[in-house]
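One predicted model, sequence on top.
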Amino acid sequence: MNMLEVFVSSLEEFQPDLVVLSGLHMMEGQSKEFQRKRLLEVMTSISDIPTGIPVHLELASMTNRELMSSIVHQQVFSGVTSLGLNEQELLFLSQSASGPHSSLSSWTGVPDVGVVSDILFWILKEHGKSESRASDLTRIHFHTLAYHILATVDGHWANQLAAVAAGARVAGTQACATETIDTRRVSLKAPREFMTSRSAAGSRVMLNPNEPVVEWHREGVSFHFTPVLVCKDPVRTVGLGDAISAEGLFYSEVHPH
């Protein structure tokens, strides 16, 4: 029996507030048949998690488009409550599932906020919770070196401003291995102004250092953007995405339904 099945069977006794899953990228080297079978087993396990416990899935870099497409389409996305990913995973996901801006082969420099926002919106609109879709997905925490965006379906989450800010703060402290942000060791690489969308009627935003978290809305989805104080000479980068997502989840509040 696999670790995931053992883990899920212990949840009744453990009664967690939240479940965080990762490791789907570990299937990359396996056969298509193994991947298909294992994804079905993963989905069965996720559906066995007691109702009311949010499930966060942290994606990791992949090169297999078919596997990513299967993860998107085989009900994995609709079975989890929250997703965490970076710019590589976001673009690869859109390319694998024919999403917006999927003709973009790779990012140049800091990922364009409007493009990122369009893809996040598409994921939640296509695979997120709605009146017509039985999906649990209501939250995506996107992290790239220069900035983070928390996208949430309205009515399901609260405290997003603190959550996205906390994730950005831990990125600066953990990479520099300091207890608090050391201003001499960090720099700002986020765009000072950006468009909130490249495909819809996006608006232009100027970053205000006094109120660094920017909020905007689009058809029932809220976006919270924050710049990151980037460590100039990083000491620790392994597991940084996990730390960012975990910190963001710690400050997030689920609306009871």
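Right, received. Where do you want to start? Numbers count the residues shown, from 1 in each chain.

all contacts plus neighbour counts: C-alpha atoms, from now on.
Fine.

what are the ranges of the strands in the stretch 51-200 of the chain?
With DSSP state E, counting those that start in this stretch as the definition, the stretch 51-200 of the chain shows strands at residue ranges 55-58, 82-85, 139-143, 147-153, 157-158, 186-188, 193-195.

Kindly reformat those as TSV containing distance to residue 94.
What follows is the strands of the stretch 51-200 of the chain, written out as TSV (distance: least, Cα to Cα, whole Å):
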stretch	distance to residue 94
strand 55-58	16
strand 82-85	12
strand 139-143	14
strand 147-153	16
strand 157-158	25
strand 186-188	28
strand 193-195	19
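
And here is the other one:
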Amino acid sequence: MKEIVDHVVYYSDSLGMNEQELPNLVSILTEGKIALISDSRPRIASVLDQMRTVFHLLNQSKDMNGKRKLTRLHLHTLAYQAILTQKGSDWKNTMSATAKASLTANRHVCGSNWINPEKAKLLMDDSFSITAKIEGADKILLKENRPVSCWSEDEFDICLAPVLVCTEVLQTGGGGDNISSAGLLYQL
């Protein structure tokens, strides 16, 4: 994993990963080793904090020597998608990208071009905190008529969408690649 960070991650301006890869990346960057345990259903606030940490750690170097600044981070979990972009970056259409990635997750796993609500369920909570580091931090409510939530922070623009989790799984292999590329496509 350290070699991947040294030879790939530092030279990438956009990263896509799942809920196991994110804490491992944070652990490599902060402790030099991978985390042996990761949460299969991580809390949104904790994940958002980890995403911010990755941004700060990868972008703190003054001497870039061919390395690129991270400007986009896409996290896909079973329950939700989150895309964090650096303010002022060239990444656009983050809301559409997050929605597309979320819908692709269901379609890929169910093996269908159509989403059947009878074969899907939501695992995401009705609301979530934007950080676990501040007691009483702002909460965002999931809205049925606009399920992709987007907000701006000092350095970042963030969008988060629930996933309609497929309950009749046809395939899981290649899911992460399909989800990441679906989100990326809308931002190029």
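That came in fine, so what should we check first? Computed from a predicted structure; not experimentally measured.

for stretch 22-34 of the second structure, which positions count as buried?
The neighbour-count check on stretch 22-34 of the second structure (16 or more other Cα atoms under 10 Å) flags 22-29, 34 as buried.

correction: stretch 193-211 of the first structure
194-198, 202, 207.

Might you report the residue contacts of the equivalent of residue 22 of the second structure over in the first structure?
With TM-score structural alignment as the criterion, the equivalent of residue 22 of the second structure in the first structure is residue 90. Under the criterion of Cα atoms under 8 Å, 6 or more residues apart in numbering, the contact list for residue 90 of the first structure reads 116, 119.

can you tell me which residues contact the most centrally placed residue in the second structure?
Centre of the second structure computed as the mean C-alpha position; nearest residue by Cα atoms, centre = their mean is residue 75, 1.7 Å away. Going by Cα under 8 Å, 6+ apart, residue 75 of the second structure touches 16-19, 22, 81-83.

how close does it get to residue 22 of the second structure?
Shown here: residue 75 of the second structure relative to residue 22 of the second structure, a distance of 8 Å by Cα to Cα, to the nearest Å.

how about the nearest residue to the counterpart of residue 173 of the first structure in the second structure, chain neighbours excluded?
If you follow residue 173 of the first structure across to the second structure using TM-score structural alignment, you land on residue 107. Spatially, and ignoring its direct neighbours in sequence, residue 107 of the second structure is nearest to residue 113 (5.7 Å; Cα to Cα, 6 or more residues apart in numbering).

ok, now residue 27 of the second structure?
Among residues not flanking residue 27 of the second structure along the chain, residue 34 sits closest, at 5.4 Å (Cα to Cα, 6+ apart).

excluding its backbone neighbours, what's nearest residue 20 of the second structure?
The shortest distance from residue 20 of the second structure to any non-neighbouring residue, by Cα to Cα, 6+ apart, is to residue 38 (5.6 Å).

Which residue of the first structure is paired with residue 116 of the second structure in the alignment?
Under the alignment (TM-score structural alignment), residue 116 of the second structure maps onto residue 182 of the first structure.

ok, back up a step: out of the contacts of residue 75 of the second structure, who's nearest residue 71 of the second structure?
Proximity of those to residue 71 of the second structure, judged by Cα to Cα, is greatest for residue 83, which lies at 10.6 Å.
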